[in-house]
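Chemist: take a look and give me a structure for this.
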Amino acid sequence: MPPVLELDHQQRPSLPDVFSSVRLTQSRGFWRRVLGFLGPGFLISVGYMDPGNWATDLAGGSRYGYTLLSVIMISNLMAILLQSLALKLGIASERDLAQACRETYSRPTAIFLWLFAEVAIGACDLAEVIGSAIALQLLFHIPLLIGVLITGTDVLLILLLQNRGFRYLEALVITLIGTIAVLFGIEIFLSRPEWLAIARNLVVPSAAIVTNPKMLYIAISILGATVMPHNLYLHSSIVQTRDYKRTSEGKREAIRFANIDSATALMLALFVNAAILVLAAAVFHKGGHFEVAEIGDAYKLLTPMLGFTGASTMFALALLASGQNSTITGTLAGQVVMEGFIHLRLAPWLRRLITRSLAIIPTVIVTFLYGERGTANLLILSQVILSMQLSFAVFPLVALTSDRKRMGEFVNHIWLKYLSYAVALLIAGLNLWLLIQIFRGR
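Modeler: From the prediction side, this is the model:
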């Protein structure tokens, strides 16, 4: 394939190389049908447990204990709702979010939305670069700058898996997610957290989250790290990899099973995110270490504070798995938004090279000038940037799925339409409040 290809974009399917490429069983058995649709939700859930989440969850847990668990829960519920809309758009209209925006809005608006989507992908990739480099440093004592450069070679793994088939890509992702979940499950057991405090803070938000500007900053960064805008574009695309019947009945079944896949995967992501914050609260906050926002510090403190040899290594291995996992979805999302918005198709290796270069350059500069502390601050900032981009993906998504002309019988019910707009307005309002607090210097 040449590096750059102009698309015959009229009704061209999303990610045409893998469109409708995953065969489904003809069995009527419920669980066998579910297994056929299992995969896209887990690719999406990767973005909800990437290294950016680690920085925000560690900062939140070490500074404020279990208080911000409610933010993780609310963010996850928002993610389930928005990803449900994204997959429904892809299946019902057979267009991904980028394609639908291009076909609905004026060219200047489409270009505007594309640029914001690219910023979101860049911010996400920034977190992956930093997280993977830190993991390599912790595990193999590779200098941070060299680790940042090594992360650029992961494109070879992505290309190999894409060539073998989409199911191989999904299998690797699910394996890595399982690894992360098991490792954190062990560490949570060892940390002996306060289960009653966890339960209370999961369901009852604290007023201090809004009134305390520093806590609000971490809360918004958790929101940005959890509800990632570029994953809305990606989900609306990769649900179309299944070879379901493109009929009303076939689409309805596909939406049903895709929602099961998505909700299951995102609940697993909730467990991982909550586990990181709980671990930080139970070990660092309880032990009087209130400023453990840096992944390297957490690594050094875990083994002596837990009293378990290998706790730090498990933590670093989970971080490496997280960074590599997120790389895959970042590349795919980049292809979706570029092809959908501007009808330009890049070879995957070139698309990956451009995205990774844009992430590596600022990381190298910050690492060189400020060292590990600078990369920790950059991680949290990247998640705030992601949160700022959310509205530019969420409002079009809600509007498009509420458009009967586009969605037909699958259009949002009136209650779902208003609930979705309420979530979109809440996200926009929280971001505006954060900006006001930042400009006030508080």
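
Chemist: going forward, measure contacts between C-alpha atoms and count neighbours the same way
Modeler: Noted.

Chemist: report how many residues lie close to Gln416.
Modeler: No, residue 416 isn't Gln; it's Leu. 16 (other CA atoms under 10 Å).

Chemist: where's it, which helix or strand?
Modeler: Per DSSP states H and E, Leu416 falls inside helix 414-440.

Chemist: again with Val384
Modeler: Per DSSP H and E, Val384 falls inside helix 348-389.

Chemist: could you point out which element follows that helix?
Modeler: Defined by DSSP H and E, the subsequent element after helix 348-389 is helix 391-401.

Chemist: give me the buried positions along the helix or strand that comes right after that following helix.
Modeler: Remark: after helix 391-401, the chain's next helix or strand is helix 404-407, criterion DSSP H and E. By 16 or more other CA atoms under 10 Å, the buried positions in helix 404-407 come out as 406-407.

Chemist: could you also give me the structure for this second sequence? I'd like to compare it with the first:
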Amino acid sequence: MPTNILHDISDWRGRAGASGIPSICTAHPQVLVAAMRATAPTGLPLLIEATCNQVNQDGGYTGMTPADYRDFAFALADKEGFPRERLILGGDHLGPNPWKALPAQEAMAKAEVMIAAFAAAGFTKLHLDCSMGCKGEPVALDDKETAVRAARLAEVAEANLPGGDFPAPVYIIGTEVPIPGGAMEEIGELELTTPAAAKTTHAVTKAAFLERGLGDAFSRVVGLVVQPGVEYGNHNVVDYVSAKAQDLSAALSDMPGIVFEAHSTDYQTRDNLRALVRDGFAILKVGPGLTFRWRESLYGLDLIAEELFPGKRDKTLRETMEEVMLAAPANWDRYYEGDDTERAMMRHFSYSDRIRYYWPVAEARAGEKALFDLLAGVEIPEPLIGAYLGARYEDVRAGRLAPKAEDLALAAVEDLMQDYIFASRD
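Modeler: This next block holds a predicted model:
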């Protein structure tokens, strides 16, 4: 059986090449293309992940099952010439979260079907997250019950591995708040995971695995999700402070073979990202930050299109997205507070980027296509790039970037990817 690329990630620090890895948590095709283009010249592996809400046996909000997502990712990689052997597929927050309104027995049965599908489809990094309570239970479960449920899912995953060219999966354990989907309010000072809590999670999960005879599977637990003091709300970002995380980082010495996985690293500075990796937070999750960049670029192109071709479309892309979001408010309504003006602003510009849930909608895809069709073949004047896509202006002026709509949009995402690549290499 092939060796999993991530099997020795705890040994990456201090040797040439990668010392950590970004985890690209999205199903947006252009964002994935940009991630592949940024990563390809480096020789590094590319880890892309789907959450339990994006992709599951019921389709998630993307409409894709795990096998669909695998085929979708491989097709993009093949088209881009990105080697499949450098592509790692991950499943994030795999547990009962999509069905937590059901009683625990029913929700866990659904979660078992889901993780079986992820395992059978060849996903080789599986985050087990059973921390959330189901109907009639506390909002968050205690460590022991969380571990027992995680081990139950690991047993199902192990029974459904595809074999062949797919290596056995590595597992990530532990969780953090907020749950998948992001924070619902402005974030203040964060409480970091304590070293004792991290070690307790590791110990009780190991015991639960061994109780089920899953010693080999636990030997492939390589990461633990913790809160290192990074998060973002609708309007603000809480920056990483290395000095505050040193005690937590030191706890890794008591857990051989383990690295920490940091969620919500979106919008951290390049230097903060590098400090996270150096402090042992070797897996950097990013998702909304990338789709935020994509939306930012599309809205700039939207304004450019109106400058160049006023009135040529029935509605702008922003007007289309507003209609799409208002027609189906479930993915943003309870997350955005304030008056109508404030909520309208957040629908389009919040750091939580809940607009990302709507790009797969047919009307949104059509609006995006209409924008790119209108600008197809157009060399966008430099002054308009400066006015509406200012961060791309210098690269265009220097001849490093073509003044074409798709190139400009992809370059914005690639630019952010470079921060994560920089952070992940010694």
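
Chemist: superposed, how do the two chains score by TM?
Modeler: Overlay of the two chains. TM-score (TM-score structural alignment, normalised by the length of the second structure): 0.25; 180 aligned residues with a CA RMSD of 7.1 Å.

Chemist: rewinding a little: run the angle between the helix holding Val384 of the first structure and helix 414-440 for me.
Modeler: 80 degrees (axes from the mean of the first three to the mean of the last three CA atoms, to 10 degrees).

Chemist: which strands and helices sit next to the helix holding Leu416 of the first structure?
Modeler: helix 69-93, helix 213-226, helix 348-389, helix 391-401 (3 or more CA pairs under 8 Å, 6 or more residues apart in numbering; DSSP states H and E).

Chemist: report the angle between the third one and helix 213-226.
Modeler: When you say that, I think you mean helix 348-389 of the first structure. 140 degrees.

Chemist: with the last one instead?
Modeler: Following the same axes, to 10 degrees, one obtains 50 degrees for the angle between helix 391-401 of the first structure and helix 213-226.

Chemist: which strands or helices does helix 391-401 of the first structure pack on?
Modeler: Packed next to helix 391-401 of the first structure, using 3+ CA pairs under 8 Å, 6+ apart, are helix 69-93, helix 97-104, helix 107-140, helix 229-238, helix 404-407, helix 414-440.

Chemist: next: the first one.
Modeler: Using 3+ CA pairs under 8 Å, 6+ apart as the contact test, the elements touching helix 69-93 of the first structure are helix 97-104, helix 195-203, helix 213-226, helix 229-238, helix 248-279, helix 391-401, helix 404-407, helix 414-440.

Chemist: ok so Arg345 of the first structure is a strand residue?
Modeler: Yes: using DSSP: H, G, I helix; E, B strand; the rest coil, the secondary structure at Arg345 of the first structure is a strand.

Chemist: near it, how many other residues are there?
Modeler: The local packing of Arg345 of the first structure (other CA under 10 Å) involves 21 other residues.

Chemist: cool, Gly185 of the first structure as well?
Modeler: 16.

Chemist: quick check, it in a helix?
Modeler: Yes: when three-state DSSP is applied, Gly185 of the first structure is found to be in a helix.

Chemist: was I right about Thr226 of the first structure contacting Ser75?
Modeler: Yes: counting by CA atoms under 8 Å, Thr226 of the first structure does reach Ser75; the two are 6.2 Å apart.

Chemist: ok, Met407 of the first structure touching Leu89?
Modeler: Yes: at 7.2 Å, Met407 of the first structure counts as touching Leu89 under the criterion of CA under 8 Å.

Chemist: now the helices for the stretch 101-250 of the second structure?
Modeler: Taking DSSP state H, counting those that start in this stretch, the helices of the stretch 101-250 of the second structure run over residues 104-120, 143-158, 195-211, 215-218, 246-250.

Chemist: closest to Leu326 of the second structure out of those helices?
Modeler: Closest to Leu326 of the second structure of those is helix 104-120 (CA to CA; 29.7 Å).

Chemist: any idea how far Ala207 of the second structure is from Ala147 of the second structure?
Modeler: Distance of Ala147 of the second structure to Ala207 of the second structure, computed by CA to CA, to the nearest Å: 8 Å.

Chemist: who's more crowded, these two?
Modeler: Taking other CA under 10 Å, Ala147 of the second structure and Ala207 do not tie; Ala147 has more neighbours (27 against 18).

Chemist: roughly how far does that one sit from Glu211 of the second structure?
Modeler: Where Glu211 of the second structure is concerned, Ala147 of the second structure sits at a distance of 11 Å (CA to CA).

Chemist: same check, this time on Arg293 of the second structure
Modeler: According to CA to CA, Arg293 of the second structure stands 45 Å off from Glu211 of the second structure.
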